[in-house]
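>>> fold the following and give me the result.
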Amino acid sequence: MGIHPFSPEGRQQALQEMGKQTVDLLIIGGGITGSGLARDAALRGLKVALLEKVDFGYGTSSRSSKLVHGGVRYLAYGEVNLVRESARERKVLKKIAPHLIHSLPFVFPLYKGESLMKFRAGFFLFDKLAGSTKSEKHKVLSVEEVRESVPALRDPLIGGIVYGEYITEDARFTLLNAISAAEQGALVANHAEVTDFIIEGAKVIGAKMTDKLSGETYEIHAKVTVNATGPWAEQLLANNRFSAPKKLLISKGIHLVFDATRIPIKGAVALKSPSGKEGFMIRRWNYVYVGTTDVQHDGIIDQPQADRKAVNHLLDMSQECFPDLNLTEDDILGTWAGVRPLISEGNKSSRDTSRHDEIWKIKDGLLTVAGGKLTTYRPMADRIMVSVGKELGIELPDNHRTEEVILPGGDIKGDFEQFKGQMTKKLGDLGFSDETAERLIWLYGTAIEDLLQYANEDPAWLEPIALGVPAIKAEVRLALEKEMALSLTDFLDRRSALLIFSKDHGVESAKTVAHIMGERLQWSDEHKREQINIYLELQQKHLTDSIRV
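Next up is the predicted model:
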């Protein structure tokens, strides 16, 4: 076996290769846009390099609402094409990542005074745009059926509608696209920050980059460079004395996390409070999260934090929609905040601003992509590749392979539910709790076999990372050997989802994970302590206690 491209050695090899040759396409930014673009370009046979300054999904792509959704609400804005594209893409993403894109019945309750026929007309159109099969089409629910899925929902309820959506783990989904790109020959590295563009005459011919782990600098030459840095796109251009043709509107959205015993819903529900607040609640494992705000954000875009006004807004909405549950701030387990890079449309609010994407030619050899959303990253990459082809002066083959090549862990034979049943029994026989088994199947798919393989060498790899935590030590080893996790936060936040979806936000796990990572990456005791302190500081920012009034 050769070196895995997402091992520490594979990353180093990629950096050295980047410095030796001229690539066809250099992509800056390892969010879903950049990672998906790298995969698309590599599948078309281009020589590709992908650089991410922190980690895959570090910005927007690990702080979304975790939905692969059809965007039914955009019908109200007349964005039929966006809805059609989003709704149809969901099936493609489910096909290439059946282990990470999970069905989510979404209940839309109706209250006294609302017209069932009006809302059904919208869902009829949505089903048509989505190409829904008979089993996928929306259904009308009685009051009793609504309450079966959403107990304690406020009155005066008159019924509801249920339609199909999908939930994912956004950071891992982004990571899998980056890994898939590397498996197709792309040269990929995280913790690699682009500092300057290389300009020759009137053309951008690549970029200078610093390896943030070693301090080494590299010059990467490329025929075309794409700035896919999302919220940082304008900043990267400005740092190099370039300007964007349009302004970005940075919107912040936050979410609150509760224990599912406090809000015992199934699936998801759209929320409409008597005072006019709107949002949603989504069940994930033993948690329920509430979202989301959509307001202009003028603060720093690195590691945005929930703010008091947004927390109060979502908590008030939850209390109004579930008056009998007596929810208080003490029930909030944690929060997360993310920023969306929208293309400004003058005086429009962030909520009313379109989620469409645009490609801007900044200079010969340099493109910038702006806007877009997770669900439509694949057709977005296709549109970018049209511009890349023009810059290269070549006719590119189409991107049909991006919907045929399965993402790592998704090579499930047959039906996912059947796979889930078989794997649940297998893990149960090994002594895993149902909670641990569900989490592992949900996140890793067939890569669970890698985790179990480690146990053949040493059964200790199957031990929990910490007492009562539904994660195992083998996950850390997998993240090190095949997922380019190079910091404690890389693992606890973006590989394992323990920062947001665990009772203690990964605090009890931090020491064990730092020890395992430190052994492999040759960290000193001082560096281990530093990594733990950085993580604990981040973890504190996700608690309501840390939010200033």
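>>> going forward, measure contacts between C-alpha atoms and count neighbours the same way
Fine.
>>> mind listing what's buried along stretch 123-142?
Counting neighbours by 16 or more other C-alpha atoms under 10 Å, one finds that the buried residues in stretch 123-142 are 123, 125, 126, 127, 129, 130, 132, 137, 138, 140, 141.
>>> please narrow these to those residing in helices.
123, 125, 126, 127, 129, 130 (DSSP state H).
>>> give the contact list for the fifth one.
Taking C-alpha atoms under 8 Å, 6 or more residues apart in numbering as the definition of contact, the neighbours of residue 129 are 83, 84, 87, 88.
>>> with the last one instead?
Residue 130 makes contacts with 70, 83, 84, 87, 88, as judged by C-alpha under 8 Å, 6+ apart.
>>> closest one of those residues to residue 240?
For the contacts of residue 130, the residue nearest residue 240 by C-alpha to C-alpha is residue 83; the value is 35.9 Å.
>>> how about this one, so we can line them up?
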Amino acid sequence: MREREAALREAAAREFDLIVIGGGINGAGVARDAALRGLSVLLIERHDFGFGTTWRSTKLIHGGLRYLEHREWGLVREGLHERSVLLRIAPHLVRPLEFLVPIYHGGRYGYRMVQTGLWLYDLLALGTSLPRHRALGPEAVAALEPALNRVRLQGGFAYCDAHAPFPERLCLENVLGAVEAGALALNYLEAVHLRAARGRVQAVVARDRLTNAEVELRGRVVVNATGPWVDQVLRRAGARGDRIGGTRGSHIVVDLGAAGPRRAIYAEAGSDGRPFFIVPWRGYHLVGTTDEPFHGDPGAVRPGECDAAYLLAEAARVLPGAPLGPEAVLYAFAGVRPLPRAEGRQAGAITRRHFLHRHDAEGLGGLISIVGGKLTGYRRVAEETVALVFRLLGRAAPPCRTATLPLVPGSSPAAEDALTRHLVSIYGGRAGLVLALARIDPTLAEPLCPHGPDIGAQAVHAARHELACTVADVLLRRTPCGWNRCRGMDAAPRVAALLAREFGWNADRTEAAVGAYREEVDATLITDAGVP
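Okay, here's the model as predicted:
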């Protein structure tokens, strides 16, 4: 924590070329790109990095096959290009994933329509690395996934996209990359006011949520990358109007054991025709998503009253051979997509494009807001945003390097055992640092909980090198331990004890840290989500 206090003092003493508000995937990507191009950068986040939409997504890196229905050719092409970039620069975090699309007689999306869509998808993906789609007869589809519903099965298709099993790590590595390039990054620092004078934003007044102290931060340009909170931040600057029309995406995580599908299923809901996914994930299956308007606090979003039951029923209809009863549901979660406001349009028809808003006309020169976008396109969003920042600074922009520079430096250690393979899948070239801690102190090689392979050394590494401040930071956004069957509850006391040793907490604070973790998990990974 002493390093954080020093960073906060430095932030208050300097004037930065760029202050980025919001430490989700877009803000983290902007901070890294800007720092790599030589700008002085401060990144602040009111909660933890990746806390908002980033870690509550379906975790897919894709062009968006569904967007072809709305003729979003450019968006799909951009997504497929960015998918290829991420597979190359972050191969341990972004991995190819095969999808199976079963087609049923009488469905909303007929065989010819899906075939045409996949042909276009392949065409737009020309020059990328993944194989083209394959057409399959009903027997071949059933053979690939025996648990599938065979009633009225017409056939199907197999195609490749990608996924990021740990999107919170993708976000964090951008934050760490920004810091390594010279940026300052502070979580739990909330922008409470943007001070403007003479038609320009002059400073950001921020409150440290760990100490309640306020600090004034000076920057020549400010980027509002707060996702579904964009309008809230703008109101703190005196701006009016709504630019975000957020929609809620709910998911359930189910444990099907060995009876679940071995590849991702992209299916059509029988009750309303909406597309949804069933994705193998960390030994479980992720089922989602919904797409409904949301007008509440994005930080308190929960699955809708019927969302979990709807997803479970639709998954059971597609996979009658899988044990998809209520007892299979481990928990549900939801996030808010920061889509552009579009009055009168159905949620599924709102564009997933991103937009950069300048606020000069509102007397807020030097302020840029990012509206929209999705996980796959974060790097491109950052590239465009940083180019605009340079224009506002009146400086020539050096070339962007993020399309070719590896996200994580160094080579991964040889994966000779299951633990090393697991750590490499999370840390890539940084895995050796975690293994070294376990070698120095063998007690740190012990598992954090019986439901997963994560070890104590990961918690220590998070505290020393990954800007973690709380138990939830470690279990939910530095390691995947919080997504285990127990939601990290079994690991929380041990992680709190390890953080107490690192940060000098007393017994009362350590106990409070465990309680705070339980509160956060109960508010985000919901076990009473209304499944009958």
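>>> just to revisit the earlier point, could you dump the ones in helices among the buried residues of stretch 123-142 of the first structure to a markdown table with distance to residue 391 of the first structure?
Formatted as a markdown table, those follow (distance: C-alpha to C-alpha, whole Å):
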| residue | distance to residue 391 of the first structure |
| --- | --- |
| 123 | 41 |
| 125 | 39 |
| 126 | 37 |
| 127 | 38 |
| 129 | 33 |
| 130 | 34 |
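>>> same check for the contacts of residue 130 of the first structure, but in the second structure.
Contacts conserved in the second structure for the contacts of residue 130 of the first structure, counting by both residues aligned by TM-score structural alignment, their matches' C-alpha atoms under 8 Å: 84, 87, 88.
>>> the second one corresponds to which position in the second structure?
Yep, that's residue 87 of the first structure we're talking about. Using TM-score structural alignment, the equivalent of residue 87 of the first structure in the second structure is residue 80.
>>> okay, now that match: neighbour count?
Neighbourhood size, residue 80 of the second structure [other C-alpha atoms under 10 Å]: 30.
>>> could you do the one 3 residues further on as well?
Number of residues near residue 83 of the second structure (other C-alpha under 10 Å) recorded here: 27.
>>> if we go by neighbour counts, what in the host helix or strand of it is buried?
Using DSSP states H and E, residue 83 of the second structure sits within helix 73-89. Using 16+ other C-alpha under 10 Å as the test for burial, helix 73-89 of the second structure gives 73, 75-89.
>>> contact partners of it?
Helix 73-89 of the second structure is contacted from outside by 61-65, 67-68, 94-96, 121, 124-125, 128-129, 161-162, 352-353, 376-377, 379-380, 403-408, using C-alpha under 8 Å, 6+ apart.
>>> now, of those residues, which are buried?
61-65, 67-68, 94-96, 121, 124-125, 129, 161-162, 352-353, 376-377, 379-380, 403, 406-408.
>>> which ones among the residues you listed lie within helices?
Judged by DSSP H, helices contain the following of those: 121, 124, 379, 380.
>>> from the residues you listed, which two are the most distant?
Across those (C-alpha to C-alpha), the longest gap, 20.9 Å, separates 121 and 379.
>>> check the first structure for me, the residue farthest from its geometric middle.
residue 201 (38.4 Å; C-alpha atoms, centre = their mean).
>>> counterpart of that one in the second structure?
Under TM-score structural alignment, residue 201 of the first structure pairs with residue 198 in the second structure.
>>> residue in the first structure paired with residue 209 of the second structure?
Counting by TM-score structural alignment, residue 209 of the second structure corresponds to residue 212 in the first structure.
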